[in-house]
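Student: no sequence on this one, just coordinates:
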């Protein structure tokens, strides 16, 4: 029960090509490449420090169910 040889992998490749076809495999490859590129771009964009969002009171006063509270830190 050793590892798989190159012949085993070639047989698996032939079966996969026979089942899915070359066009489908080409589409899967390009979709996978685009997904990896999008993930890398997302990770690069996420690593930069985004400026803190400023919270305003605009629109809060119109809602009667809104409770405005100032939080205080304990010392």
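Tutor: Noted; the coordinates are in hand. Here the structure is a predicted model, which means the values were calculated and not measured. Residues are numbered from 1 along each chain as shown.
Student: hey, let's count contacts and neighbours off CA atoms from now on
Tutor: OK.
Student: quick one: residue 5 from residue 12, how far?
Tutor: Distance check for residue 5 against residue 12: by CA to CA, to the nearest Å, it reads 11 Å.
Student: Mind checking which of the two has more residues around it?
Tutor: residue 12 (12 against 8; other CA atoms under 10 Å).
Student: That one: what's it in contact with?
Tutor: Under the criterion of CA atoms under 8 Å, 6 or more residues apart in numbering, residue 12 has no contact partners.
Student: The structure to be compared is supplied as follows:
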């Protein structure tokens, strides 16, 4: 009912080309491509950051438990000396 025929699409593209010019459209296409590339990179970096954050939290937790054990050992040694 409201479909666009190939001839109408060509006419629309010619009008857009005449209004904006090839340089402007080329720059717009390049900007759009750069934006999509940056978006994809940000999404993939975000996934990696979440994994890195999880691993870092595990390491911090392991270090804190090791520090607690060391502190407990020192306090028990001090009690034995007294």
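Tutor: Yep, that arrived. Note that the coordinates shown come from a computational prediction; the quantities given were computed from them, not determined experimentally.
Student: Now the TM-score, please.
Tutor: The TM-score (TM-score structural alignment, normalised by the length of the first structure) is 0.64; 54 aligned residues with a CA RMSD of 1.7 Å.
Student: give me the number of residues near residue 47 of the first structure?
Tutor: 8.
Student: how close does it sit to residue 41 of the first structure?
Tutor: 10 Å.
Student: ok, now residue 5 of the first structure?
Tutor: 37 Å.
Student: Show me the longest helix that occurs in the first structure.
Tutor: Across the first structure, the longest stretch assigned as helix under DSSP state H is helix 22-47.
Student: quick check, distance from that helix to the centre of its chain.
Tutor: Helix 22-47 of the first structure sits 10 Å away from the centroid of its parent chain (CA atoms, centre = their mean, to the nearest Å).
Student: same question, stretch 3-21 of the first structure
Tutor: 30 Å.
Student: cool, stretch 34-54 of the first structure as well?
Tutor: The chain centre lies 10 Å from the centre of stretch 34-54 of the first structure; the measure is CA atoms, centre = their mean.
Student: can you check stretch 46-55 of the second structure too?
Tutor: The answer for stretch 46-55 of the second structure is 10 Å, by CA atoms, centre = their mean.
Student: quick one: residue 48 of the second structure from residue 32 of the second structure, how far?
Tutor: Distance from residue 48 of the second structure to residue 32 of the second structure, counting by CA to CA: 25 Å.
Student: Residue 26 of the second structure now?
Tutor: Counting by CA to CA, the gap from residue 26 of the second structure to residue 32 of the second structure is 10 Å.
Student: for residue 2 of the second structure, same thing?
Tutor: Residue 2 of the second structure sits 28 Å away from residue 32 of the second structure, going by CA to CA.
Student: out of those two, which sits in the more crowded spot?
Tutor: For residue 2 of the second structure versus residue 32, the count of surrounding residues by other CA under 10 Å is larger for residue 32: 12 against 4.
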